[in-house]
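>>> build me a structure from this.
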Amino acid sequence: MKTLFLAPTRNGVGLSSTALGLARALERQGLKVAFLKPIAQTHEAAPDDSVHFARTVAHLSAPDPIPLTVAEEQLSQGGEEELMENVIALARAAAPEGTDVLVAEGLALSDRNGYAGALNARLARNLEADTVLVSSLVDVTPAALADELEIAAQQYRRSDGSGLAGFVLNFAPRELDFGGLMAELRSRSRVLASGELPLLGIVAQNPELAAPRTLDVARYLNAEILNEGDAARRRVTSTVVTARSVPRMAHLFVPGALIVTPGDREDVIMAAALGHLSGTPLAGLMYTSGSAPEESIEALCRAALTSSLPVLRVQTSSYLTATHLSQMTTRVPHDDPERMERMLDFIADRLDTVPLGARLHAPDAGGERRLPPSAFRYELIQKARAAGKRIVLPEGDEPRTVKAAIRCVEKGIARPVLLAHPDRVRQVAAAQNLELPDGLEILDPETLRARYVAPMVELRKGKGLTAPQAEAQLEDTVVLGTMMLAQGDVDGLVSGAVHTTANTVRPALQLIKTAPGAALVSSVFFMLMPEQVLVYGDAAINPNPNAQELADIAIQSADSARAFGITPRVAMLSYSTGESGTGEDVEKVKEATRIIRERRPDLMVDGPLQYDAASVQSVGQSKAPGSPVAGRATVFIFPDLNTGNTTYKAVQRSAGVVAVGPMLQGLRKPVNDLSRGALVDDIVYTIALTAIQATQVVE
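Sure thing, here's the model as predicted:
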């Protein structure tokens, strides 16, 4: 499925109608289209305009958007990632199996939502969408429009140069010199001149499509309806404010004209009545200043004033009424599907979907995705929920761990088991003003140890472990939790909030041991970069692996990446690229790369590569032309622990990137370590990782 994100370049560009019009144009091409408005446009309780018309006119089953109040609250409290995960969930709900294209509409820009432009760019990135920019030819010079499109293109273009699908120009004047406009735009904009941002359509102004019903005008002005007539069907295409004598205005009494007059202008009222009776379908007659015609005039014109001609009255003067009418919004009311139907057909007729054709019909290369961080987190939680695994937490009375366990139960992420005295856990929860849910399992280590002494002696008999020694070691809750895992009483273990990595990993190596075919245990971090999730390995376990071990780490890391939805392109990192450098460290990376290619010819791997050659497309093309990995790497294998740990922490702290992990690889059953500075969310996601790993265990 492809996703197209429609984003405005400024206020008042006709975003909603363009989004729905594009959906209609794509349906005409035989595509199955879904629609999404991720975040509501206003704080109104009524259904969002776009969603309402998507359902009632376009007949698309669009989900309710996230309320704007909720979104703004999350943004103000630093909860952007949670907001993005909720958007991903909405996108999944909007586009069922078999959908070809998801059309997503961003937030329209206004004076009140200065955050909307940056938020739209983040929405497009996390939805893995290509962006259609929507602009307008109203009150803008070609030079200003070119700058506007160029700036917007930079905002939505991804680092690899992708991300732009095209642009649409609305409200074009009928006398537009199309050729001259496009020539000037291309002369001023590189993104237009190169064809990177193709024109998808120019939609002309059409006064008829902007014409409100007389009933809409009455609602807007809070007018008194003296005679409803055809107010729900007639449309106001012009307004005649009476100032001159009737003979000088008679030519303005045309179909769709709303006659605005004081009630004492008997000549105007009689002329309007005569025009109506002669067959001119006026939009209506409106009395101003709270006035009404004399009874004799009203009686004379009764046949017209009580028929299909709408008759309204307002309290404001003719001048003020005309001013209010000039400021009336072009927003289509929810009970006017006819107008929206005509508008969507009008727009769809003028959109050219041919430039989108290759993009929409081409299959993904090898199923490859640039998995954005919010999608990664969303899919992580969904997979963990489906797994339903029992995960033991040996640091059961540690405050962050208790809070994370509660959240896992509440969200159904896993079945956590806290190893701690129940009273102590209750105290910790109470101190944080938390309530322990019924589904949270708390086991007192004192009541468990005895049952694991004999099994532990059996597991370690080759090392001469005695029962008293086993009982003493089981005083450590990490060892106890590891024995629970070894015996199959739980499916995974997460520790490290207060314990060192060695304290977590050592019992696993002794009691769980490595998986079949695994020569060592290594680790990866999932680095949640702004545009996609990358895998770093090994940054936590092996200090100075040799070439064979480095190859093992790379293969394990590639398989982990694939298991979590990331297409592995493995970069074997070094301080030189290709044949540009020599030395023992470079030779180790070269040999490791050779071993990987020999053992796993299915993997895309290249090395040695410098980090910039692996991660930046332009540098990769320059330093390693023709490489399937350079500039596009998703799995980064560091030559030693010093380099890996330093790099991951530098990226994490300097760029504000979330690092999920370390996730251990190569164990027979999943054990995962936490950083002692882990946040509650870090623990939750590590529990989810562990639950998913538990589904991949091969005994």
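>>> make it CA atoms for all contacts and neighbour counts henceforth
Noted.
>>> how close does the residue lying farthest from the centre of the chain sit to residue 270?
The C-alpha centroid of the chain is most remote from residue 296, which lies 65.5 Å away (C-alpha atoms, centre = their mean). Here the criterion is C-alpha to C-alpha, to the nearest Å. By it, residue 296 lies 11 Å from residue 270.
>>> can you tell me the SS state at the residue farthest from the centre of the chain?
Classification of residue 296 using DSSP: H, G, I helix; E, B strand; the rest coil returns helix.
>>> quick one: contacts for residue 383?
Applying C-alpha atoms under 8 Å, 6 or more residues apart in numbering to residue 383 gives the contacts residue 692.
>>> where do the strands sit along the stretch 551-699 of the chain?
With DSSP state E, counting those that start in this stretch, the ranges of strands along the stretch 551-699 of the chain come out as 569-573, 604-609, 635-637, 658-665, 671-673.
>>> between those strands, which gets nearest to residue 49?
Nearest to residue 49, of all these, is strand 658-665, at 35.8 Å by C-alpha to C-alpha.
>>> for the closest one, packing partners?
With contacts taken as 3 or more C-alpha pairs under 8 Å, 6 or more residues apart in numbering; DSSP states H and E, strand 658-665 sits against strand 522-528, helix 547-563, helix 641-654, strand 671-673, helix 680-694.
>>> hmm, 7 Å instead?
When contacts are defined as 3 or more C-alpha pairs under 7 Å, 6 or more residues apart in numbering; DSSP states H and E, strand 658-665 sits against strand 522-528, strand 671-673, helix 680-694.
>>> can you list contacts of the shortest one?
To tie it back to what came earlier, the one meant is strand 671-673. Contacts to strand 671-673, defined as C-alpha atoms under 7 Å, 6 or more residues apart in numbering, come from residues 492, 493, 494, 495, 496, 501, 504, 508, 662, 663, 664, 690.
>>> let's compare: structure for the following, please.
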Amino acid sequence: MTRSVYVTGIGRGDGRQVVELGVMELLTRQVDRVGIYRPLVHDAPDRIFELLRSRYRLAQDEGTVFGMGYEEAAALQAEQGQEALTARLVEGYLRVAESFETVLILGSDFADTNLPAELGVNARLANECGASVLAVIGGREQSAESVAAEVRNAHHAYTNLGCDVIALVANRVDPGEVEEAAELLRRALDVPVYVLPEEPALSAPTVSQIVEHLGAEVLLGDEAGLARDAMGFVFGGAMLPTFLPALTPGCVVVTPGDRADLIIGSLAAHSAGSPPIAGVLLTLDEKPGPDILALADRLAPGTPVIAVATGSFPTAAGLFTLDGKLGAGTPRKAETALGLFETHVDTAELTERFSVARSERVTPMMFEHALLERARADKRRIVLPEGGEERILRAAEVLLRRGVCDLTLLGDEAAIRKKAGDLGIVLDDPAVLVIDPQTSPLRERFAELYARLRAHKGVSFELAYDIVADVSYFGTLMVQEGLADGMVSGAVHSTAATIRPAFEIIKTRPDAAIVSSVFFMCLADKVLVYGDCAVNPDPDAEQLADIAVQAAGTAARFDVEPRIAMLSYSTGTSGTGADVDKVRTATELLRARRPDLLVEGPIQYDAAVSPTVAAAKLPGSPVAGQATVLIFPDLNTGNNTYKAVQRSAGAVAVGPVMQGLRKPVNDLSRGALVQDIVNTVAITAIQAQGDGQ
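Here you go, the predicted structure:
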């Protein structure tokens, strides 16, 4: 039976989209197929549905998502009554519920809806759909006592109408009132109440939204620049020496288009990082000449310069009525919203109250959700040596906004902060450190340590002093010395450059013969573990057995029950030859070393993963047809297979994940996407949470 959650409110301006996004995140961690239903919708494209569809890769037919428009609903209610309206809207819900394990219902928005007794309409729909209610109450510019009273009133209103209220959220509360409001509500109600503070980055419009709202012309700026949040507005009229100190991080400079001094001065300040601005808005239908624009573009590449025809006063009036909005075009705001939700909501408690049964299938998205959730539960510090690389900075922003871990970025601090500023990323979070190995006081300490470790190789202090300035060595030494819990690199460095310092400094675990790697292969309905596809070119039988033991431990650590297939071109006793014999010997060694593990080998790939083939080739095997850990006989086979499955089956490959080191260091593909980096950092943080890897 479909279990549904109805997110609703009591009035406009409650910032409910944050909660809708957070609830969707929790539901998709539990079940494979979540449907969306919005009973009532305005004519314009629905921003929150577009966001959910793009973020969670929804395949739902858009025609099933919406019940009817508000005007049609008001007319139907006026002509035929509440019962007729409710019946029509419930029909729409039932069509969605037929196809999905659970449904997230998005209540009406209380904005220009022309529906009388709108709260009652939402309550009735929730009841008729058999949905539990999560009510959101806006608390902007209210005292703690007022917020608590509004929440109590909302609870009484929905429960008196027969609703199953599983939780309430007070949103957009003044940060100074959050603690007191939460304390008042803990004593007042018998259901969970979560209090979320006002987050300026969510209400700040992006430069792109300003362009759309004002009908502005974009003179300069790239996609990343237009995605920056406008954290404030500074109106320019003074002379440059007086004007520059008024600039604030993330502001939009608003000035007449003929003030070339303020335009160039603002962009020069941005280029110097003091402070990074969101962009420049020119008024009065005045535009700089081509020479000024060319200079502006060289000073701050990508930074938006936009122009409007109106004067400063009407422009200001338009800006101050503009609120930032979550949507498919604002992925960074979505990360901020989720970080806010996950910080202030007891997600484990709320998930339990949903009473949604977890799917047996494990989709790539569910696996990725689980990684972030586990990393967040016991935060660690991860060092990223490639601190000035764009993908690393974008991944760092996601990790920080979601509260996944603390970070240390390595590289030239001024260059990193300038690059971050150009991308609209503000690195003022106390959870992130920026360290330049060239100038860090740690360099001498690390040189002494490295010289001692490599003295048998003739490494002097002077040579070590040069070596440890390399970001890969410096990051590895931070991990070795406990100044970071793990390291992730490889976005621009080779695998050798990433893992060689780990071999020299961190070394292998006492119970590991070699360092090896695995990939988590996230297929449509399950997660498989492939090893070793990245490190060891031609392992012998003993090394293969060791790789299998390590891979089984890694799989179990990430909730994949290990059933090990030792792969070969032959299954069972059907083939002979040196390659098959190596795998057969490795299987025997593995069984002797770990009799508790389920192992089959030699076995062909199809017999390992296909129940039909397994029934013909190895009937009765506890592994054949249901293997979860697949050990390849050599790097050539493993690397080609994982890439073939990744491309042909649309699998998400997470890794390589290094195993066998005393402390976690992981390598990235040089083609890694931002989400790949986020996943790898989360895995590294989880590895660092326990003694074993």
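>>> where does the TM-score land?
Once superposed, the chains reach a TM-score of 0.53 (TM-score structural alignment, normalised by the length of structure 2), with 401 aligned residues with a C-alpha RMSD of 3.7 Å.
>>> rewinding a little: nearest to residue 607 of structure 1, out of the helices and strands packed on strand 658-665 of structure 1?
Relative to residue 607 of structure 1, the nearest member of these by C-alpha to C-alpha is strand 522-528, separated by 18.6 Å.
>>> so how far is the helix or strand following that closest one off the chain centroid?
Past strand 522-528 of structure 1, further along toward the C-terminus, the next helix or strand under DSSP states H and E is strand 533-537. Distance of strand 533-537 of structure 1 from the chain centroid (C-alpha atoms, centre = their mean, to the nearest Å) equals 21 Å.
>>> check the mean deviation of strand 533-537 of structure 1 from structure 2.
By mean C-alpha distance after the TM-score superposition for structure 1, the fitted strand 533-537 of structure 1 averages 0.7 Å away from its aligned residues in structure 2.
>>> return the set of buried residues in that strand.
Buried residues in strand 533-537 of structure 1, counting neighbours by 16 or more other C-alpha atoms under 10 Å, are found at 533, 534, 535, 536, 537.
>>> identify the residue of structure 2 aligned to the first one.
Residue 533 of structure 1 is assigned residue 527 in structure 2 as its aligned equivalent, the criterion being TM-score structural alignment.
>>> pick the most deeply packed of the helices and strands packed on strand 658-665 of structure 1.
strand 671-673 (a mean of 27; mean count of other C-alpha atoms under 10 Å).
>>> average distance between that strand and structure 2?
Mean for strand 671-673 of structure 1 is 0.4 Å (mean C-alpha distance after the TM-score superposition for structure 1).
>>> would you mind measuring from residue 514 of structure 2 to residue 70 of structure 2?
Per C-alpha to C-alpha, residue 514 of structure 2 is found 65 Å from residue 70 of structure 2.
>>> more crowded one of the two?
It is residue 514, of residue 514 of structure 2 and residue 70, that has more neighbours when counted by other C-alpha atoms under 10 Å, with 22 against 19.
>>> tell me how many other residues crowd the aligned partner of residue 658 of structure 2 in structure 1.
Under the alignment defined by TM-score structural alignment, residue 658 of structure 2 corresponds to residue 664 in structure 1. Residue 664 of structure 1: 26 surrounding residues under other C-alpha under 10 Å.
>>> what separation do you get for residue 664 of structure 1 and residue 493 of structure 1?
Residue 664 of structure 1 is 11 Å from residue 493 of structure 1, by C-alpha to C-alpha.
>>> check contacts around the counterpart of residue 652 of structure 1 in structure 2.
Correspondence of residue 652 of structure 1 to structure 2, assessed by TM-score structural alignment: residue 646. When the contact criterion is C-alpha under 7 Å, 6+ apart, the partners of residue 646 of structure 2 are 652, 653.
>>> reformat the contacts of strand 671-673 of structure 1 as TSV; add distance to residue 148 of structure 1.
Shown next, in TSV, are these (distance: C-alpha to C-alpha, whole Å):
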residue	distance to residue 148 of structure 1
492	53
493	53
494	50
495	51
496	50
501	51
504	54
508	58
662	43
663	44
664	48
690	47
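>>> closest to residue 275 of structure 1 out of these?
Residue 275 of structure 1 lies nearest to residue 690 out of those, by C-alpha to C-alpha, at 78.9 Å.
>>> quick one: map that closest one onto structure 2.
Mapped onto structure 2 by TM-score structural alignment, residue 690 of structure 1 lines up with residue 684.
>>> what of residue 378 of structure 1?
In structure 2, the residue paired with residue 378 of structure 1 according to TM-score structural alignment is residue 369.
>>> could you say which helix or strand contains its match?
helix 364-377.
>>> may I see the buried residues of that helix?
Residues 364-376 are the ones in helix 364-377 of structure 2 that count as buried (16+ other C-alpha under 10 Å).
>>> name the nearest of the residues you listed relative to residue 636 of structure 2.
Proximity of the buried residues of helix 364-377 of structure 2 to residue 636 of structure 2 (C-alpha to C-alpha) peaks at residue 364, which lies at 25.5 Å.
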